[in-house]
Structures are given as structure tokens and as C-alpha cells.
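Participant: Provide a 3D model corresponding to the input given below.
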Amino acid sequence: MTQGATSEPASARQAGPAPAEPPGRARALGPGARAALGGPAGIHSLSLLGVLAVLAVIGAVTAPDQFLSTSNLQLILVQASVIGVVTVGMTFVIIGGGIDLSVGAIVALASVWCTTVATQEYGMAGMVFCALAVGLGCGLVNGLLIAYGPIVPFVATLAMLASARGFALQITDGRTQIVTVDSVLTLGDHDSYVLGVPPLVLFFAAVTAAGWVLLNRTTFGRRTVAIGGNPEAARLAGIPVRRQRLMLYALSGLCCGIAAFMLVVLSGSGQNTNGNLYELNAIAAAIIGGTVLSGGRGTIVGSVLGVLVFTTITNLFALNNLQTEVQQIAQGAIIVAAVLLQRRTHLAAP
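Facilitator: Prediction:
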């Protein structure tokens, strides 16, 4: 009996239960963290690439002279860029176990605020700063209400949606605010393209790369996955759950500010109707990309591919002169199919 009890190596007895890692940390990260940081998510991304390839074939067959043209491919990427930046922020929020219904309204408010006559007097730097500050400020308000209110995310962001839309309407008085700053307008010209790539696409690529690094290579990303998968276990592991949620909504608001300036560059104006239905499009793209609405699992790459899938479908419908309502029905069917596939995959996972 004594010999059996002492057969364990001395180093193992001395090391104990790894006190350097809080006991709840492994449970907090769990399978969702591993999925969000790699593994099976790669298979989902490959399937989305396959969907894009199928859509490309359909476009080449139905509209060969238009779909594969350089100008049309640039158009698809530009249209995906603005909503794509919003989707990156939304992905973080959903992985963290939340939801943000106010992103479209925040984009509208930031776009009209940064295009007022007073703001445009400070040039492009003033407009960029204003758009980012408004987006970040709205995100902080959402985060404070949700993390420290506490108010459920649906109600808090719904209130922000109504308030931001109303404020945007009050600023513009229902009128379109025209941009007169030449340095902003030239960003949308063909002369500003870099090796044939529009600047807005480069902005989108930079935000995507930063989001990927933040989610997959930093403590912030690991904590986001942890609180989305199991907030109580994350709290027991020593993760500041409330502060993390505050920062997630601030990040979402910041992405909305970036998207607002990109939309101003694209349209050359600020309108209170900007960002209409962006919240639905961003959530749909994240779901298509494999982000689970219950939180704890998702990827930036998948969400970006989801944006490209939806944008390509919209482009195909436009090229083939199909009605908008048919397009909306198709998008709804795709969302339902993606959710059912997620559920089947989740139940089949060990």
C-alpha cells in the first residue's frame, strides 16, 4: 500500500494542481474557445470559399460580360467593405455573448455629425476624429448600460438605435449634408486606387487583420471567448466580465465610426438614413460565417467570408434584374439554413 502511494513522481507531488492557472480558466475557455481560435472553424471557412466559388460560376454563366469584369469585382469589394467593418465589431460582441442592434443607427449618427459644416472646417482629420469619437462614445454608452446597468443587450441597444436615429434626424433636419473637403472626396476616385485596389477595401483589410490578431493572439480575444462561452466560469477564473463587456461594445462602436467615415467617402454625403438595416446584415453575415448567437464561438475570417457571400448574392441579383423581394427571401433562407447547420454541427460535436 505504501509503495503504491509513493509511486507518483516527486515532481508531480510538488507541482500540485498548477496554481498559476486559476481553476476555472480551463472551463471558461472550454470547447468554444478552441473552436473560435482555430480547428473546426477552418472547415467552415473552406465551405464558405466553396460557396463563393459556386456563386462566381453562376455569375460567369448568367452575366459573363459583367460579373467577371474588373469594375464589377471592385464594386463587390467596395460594397462589402463598409458593412464588413461593422461585421467585425459585431462578431466580437456576439462571441462575447451579446448583441448590438444599434450599429446602423450609430453609423448614421457618426456620418451626419462628421459632415456638418462646423466639422468639415477642420478638414479630413477633423471628420475622421469626429466619426471615431461619436462611434466610440455610443459604444461606451451601450457598454455602460449593459455591463453596469445592468440592462439586457437587446433593450439597451434598441434604445440606442432609436436615440441615435432621432439625433441624426435632428442634426440634418432631414436634409443631405454634402461633403466639400477635397481630400475626403478623392479617396473615392479611381486615381487613388493602389494597384487597382480601392482605398476603402484597404481600410477593410486593415480592420479585418487587426480584428483577427485581437481575437486570436491576445488576452482580450481569449477573454471574449471565455465570457461568451460561460460568463460565470470566466468570473470565477478572475476575468473582469463587466469591464470586458464594456470594451466589446466600445469596440463595436469604434468599428461603426470607421464604417461611417468610409460610407461618407463612398457617397460623398452624410444622411440620417445611412446604415439602414446594417444591424441585420452584420448579424446575418456573422451567422453565415459560423459565429454562434449564444456566444463563445466564431471567427473573423468566417464573418468576412459571410459578408462577401451576401454581397456577391446581391450583385448577382442586380446583374440579372431580379426583384429586391426575391433577394430578401433568398437571404432569409440562407440565414435559416446556416443556423440549422450550426445546430447540427454543435450537436454532433463531442
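
Participant: From here on, just use CA atoms for contacts and neighbour counts.
Facilitator: OK.

Participant: Mind listing what's buried along stretch 124-134?
Facilitator: Met124, Gly126, Met127, Val128, Phe129, Cys130, Ala131, Leu132, Ala133, Val134 (16 or more other C-alpha atoms under 10 Å).

Participant: just stretch 142-155 next, same as before
Facilitator: Asn142, Gly143, Leu144, Leu145, Ile146, Ala147, Pro153, Val155.

Participant: quick one: the second one is in a helix?
Facilitator: Which is Gly143. Yes: assessed with DSSP: H, G, I helix; E, B strand; the rest coil, Gly143 lies in a helix.

Participant: Excluding chain neighbours, give the residue nearest to it in space.
Facilitator: Using C-alpha to C-alpha, 6 or more residues apart in numbering and skipping the chain neighbours, the partner closest in space to Gly143 is Leu246 (4.0 Å).

Participant: let's see this one next to it:
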Amino acid sequence: MGKGEVARYVVDESKGRNIESYNYPGFTVKQLLELPRHLEAPELWDLVIKAQRFKKDVLKVWRSLFLSESSVAVFQDSFWWWFLQKFKPNQEDQDHLFDRIADNFVALFLLVPRDTKDAFFQIYPDCLSQVIYVAFCEAFPESIKYFDDEFKDGLVDLIFQWISGLKPKKCTWRKWNLSSFKTTMVNDANKDATANVQVSGSASSVAALENISYEDLLEDGKYMADGEMSEDSEHINDIPKESETVTESCYIGPGPECKRVLFRLGGQSPLVSYYLKMHEIANAASCSLTCRINRTEVYKLPPVAPTYQDVIKETRRLREEFQKDYTELQQKYEKGIEAIMKERKEIDQKFRRFVFTLL
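Facilitator: Here you go, the predicted model:
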């Protein structure tokens, strides 16, 4: 490579760090689009998997499923779909990407053993959202300002609705272990040597499931939903003590605004339904009679304001200040009274001496 080529490569590489100057490579039918800056999907998945603190006995199962060819394909195409949606709209390519996302998601759905589907797909949307977010931060480090709370909210809502058809709880991303992402990014100089992992198939995951109970898998799913750490976590030493944890508190004033939405019991994932429609496969679930119910959904959070916890802390601070001022004032008065009594005593002694001399 000549000097001119090296200089051009350096310029192109610097441009690639900014999302505004990045050019979308274009959709290809038979091949997945590579991630920007030569990022490897398995390495990003591995980074996110480690941040979840899964139990050791189920880590291999989840890892093999997350790193399967279908899961990696869903991740890469979802990354580019969201890239186009947010920064370089291209409806035709987005449609092509969505077709392939549906195909690969159904392949992943069939890959996961039946008795672990509920547990796996309870945590998959959140993990998929995380790995897409990490990919954007890694690919475009000079455009971090664009990947704000609104960006994360939109991404999480999209992925959850694609997979489950339901919006997640507001600000689900607040439970992400973002601190671990910042300290172990894939492009750092101290990159973990174990991050180079092979994309795996279904055989290893099925074999590993034979020695793992379904309850253990569900327990990890519950952790992902509730934000609780498992007790025998691989990174148990990193878990803060109870005294160091922060209890979530509500804003003072009106609470979040909710609305009633229609929900169909027995419905399918939108990606699965789209796959069936795209391939003209009879949808047995849509033909059968299913019960429709209403559910409550939070659609607007209250504006940012001091929380009840903030008010309690401020009240305690003011109380301590008032108590301190009162103590200082009381001591001042006591010293003043003591000085007056001393002065009075001295005057009384002088008066007695004066009377004694007159007599």
C-alpha cells in the first residue's frame, strides 16, 4: 500500500467514525451486510452476554443460541434497518431487510427447543436491543450524541414490538449494564482474547439443555425482566451491596399517563405472522377463535421533576442545618448568659467593698 493509499485509508477510516458521513453499502440478497469499521457480530454479542451476569450452568445454553447463525443475522439486519430508519431512510432496502429478518427470526425460533422458548424469548428482545445499541456506539464513536435516551427508547420499543407485539415497560434500557460496555468495548486496546468466538449451530445448545432445568432458565429470564442479579453470578463481586443500591422513586406530581389497548391471547409474534404471510402459509392461529382482552399500557411518562426521595433528602438536610444553627445559637446564648452572670458577680463584689469602706 502506497503513501497515497494509506492517507486515503486514514481519511476514510476517520469519516467512518461519524454516522453523518457514513455511506450505506446497499442491500445484497445472498450475503449479510458487514458492520461498519470491521466490527464482528459474535464479538459484540459476546460483550453483551457477559454483561448480563447469567448463571454459569445456563450461560453456555444462552451463548450458543445468541451466537447462532440465525441470531447473528437478525442482529446485523436489524442494525442496518434501524440505521436507515433513523439516519438514511430507504424504504425499499428496509423492506428487503425486514423480509430477511423475519426469515432468520423464524429459523431462530425453530432452533430454540420447545421447553425453553418462553425463557429464551423473554430475554432475547432486551439483549438484541443492547447489542444493536453497542454496535452503534462502537461503529460511530464520534456520533454518541445521537444515541441518547430517545434513541434507546425507540430502539427498544421497535425490537420488542417486532418480537412480541407488545411495548416494553418505559425506560427498560435503564437496567442495562452500560458501565461494563464502556470499560470493555470491542475496539479497545485491551480487548478480551476470548471474544473471538465461532458462530455456532443447534447441536451444542440442544445437548447442553439435557443437564439444565427449565426453572434455572426461567430464573435468568426473570432477572432480565426485573433487573435482579442472580446469587451465584459469575461476576458476583461486582454486585453492589444493599446499602449501595439506589431505590427508584417517583416524581412528585401526577403519575404516568396510561391507555387501554387491545390484546389478543394466543396471538403470534409479528415477525412470525409476517413470515407466514410472506410465504403464503396458512396461519392456524388467525383462523381459530382467540379471546381479545384490554390491557393497560403506559404511553407517556411524567415530566422530570424532583422525586419523593429527593424531597426527603432535602428535608433531612434542612433539618440538620436547622438543628446545627439552633445548637450554635443555644451555645451562644448560654455563653452570653454566663458572661452576664460573671459581670454581675464582679459588680456585686465591688459594691460590697465600697459599702464596707464607707462604714
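
Participant: Could I get the TM-score for this pair?
Facilitator: Here the TM-score for the pair of chains, by TM-score structural alignment, normalised by the length of structure 1, is 0.25; 134 aligned residues with a C-alpha RMSD of 6.1 Å.

Participant: and which of the buried residues of stretch 142-155 of structure 1 is nearest to Ser267 of structure 1?
Facilitator: Within the buried residues of stretch 142-155 of structure 1, the smallest distance to Ser267 of structure 1 is 27.6 Å, found for Asn142 (C-alpha to C-alpha).

Participant: ok, then the element right after the one helix or strand Gly137 of structure 1 maps to?
Facilitator: Gly137 of structure 1 is part of helix 123-148, with elements assigned from DSSP states H and E. The helix or strand immediately downstream of helix 123-148 of structure 1 is helix 153-172, counting by DSSP H and E.

Participant: next SSE after that next one?
Facilitator: From helix 153-172 of structure 1 onward toward the C-terminus, using DSSP H and E, the following helix or strand is strand 177-178.

Participant: and the helix or strand that that next one is followed by, how far from the chain's centre?
Facilitator: For strand 177-178 of structure 1, the following helix or strand on the C-terminal side (DSSP H and E) is helix 182-185. Put simply, helix 182-185 of structure 1 sits 27 Å off its chain's centre (C-alpha atoms, centre = their mean, to the nearest Å).

Participant: Next, the buried residues of helix 182-185 of structure 1.
Facilitator: Residues of helix 182-185 of structure 1 classed as buried: Val184, Leu185 (neighbour count, 16+ other C-alpha under 10 Å).

Participant: helices or strands up against that helix?
Facilitator: Counting contacts by 3 or more C-alpha pairs under 8 Å, 6 or more residues apart in numbering; DSSP states H and E, helix 182-185 of structure 1 packs against helix 123-148.

Participant: Try it again at 10 Å.
Facilitator: helix 123-148, helix 241-267 (3 or more C-alpha pairs under 10 Å, 6 or more residues apart in numbering; DSSP states H and E).

Participant: Which SSE is immediately downstream of whichever strand or helix holds Glu43 of structure 2?
Facilitator: In this structure, Glu43 of structure 2 is located in helix 41-51 according to DSSP H and E. Per DSSP H and E, the first helix or strand lying C-terminal to helix 41-51 of structure 2 is helix 56-66.

Participant: Report the buried residues of the next helix or strand after that next one.
Facilitator: Later in the chain than helix 56-66 of structure 2, the nearest helix or strand by DSSP H and E is helix 69-86. Judged by neighbour count using 16+ other C-alpha under 10 Å, the buried positions of helix 69-86 of structure 2 are 69-84.

Participant: angle of the helix holding Gly137 of structure 1 against helix 153-172?
Facilitator: Between helix 123-148 of structure 1 and helix 153-172, the angle comes out at 150 degrees (axes from the mean of the first three to the mean of the last three C-alpha atoms, to 10 degrees).

Participant: For the helices and strands packed on helix 182-185 of structure 1, could you give me TSV that also reports distance to Glu279 of structure 1?
Facilitator: Below are those laid out as TSV (distance: least, C-alpha to C-alpha, whole Å):
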stretch	distance to Glu279 of structure 1
helix 123-148	14
helix 241-267	11
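
Participant: still on that earlier bit, quickly name whichever of the buried residues of stretch 142-155 of structure 1 is closest to Ala250 of structure 1.
Facilitator: Of the buried residues of stretch 142-155 of structure 1, the one sitting nearest to Ala250 of structure 1 (C-alpha to C-alpha) turns out to be Gly143, at 6.5 Å.

Participant: Please name the residues that touch the closest one.
Facilitator: Contact analysis of Gly143 of structure 1 by C-alpha atoms under 10 Å, 6 or more residues apart in numbering lists 137, 149-151, 153, 156-157, 242-253.

Participant: Separate out the buried members of these.
Facilitator: Of those, these count as buried by 16+ other C-alpha under 10 Å: 137, 153, 156-157, 242, 244-253.

Participant: quick one: which of those is nearest Ile95 of structure 1?
Facilitator: Proximity of those to Ile95 of structure 1 (C-alpha to C-alpha) peaks at Leu248, which lies at 9.7 Å.

Participant: Look up how far Ile146 of structure 1 lies from that closest one.
Facilitator: Applying C-alpha to C-alpha, to the nearest Å, the value for Leu248 of structure 1 to Ile146 of structure 1 is 11 Å.

Participant: Would you map the helices across the stretch 251-350 of structure 1?
Facilitator: 278-288, 300-319, 324-348 (DSSP state H, counting those that start in this stretch).
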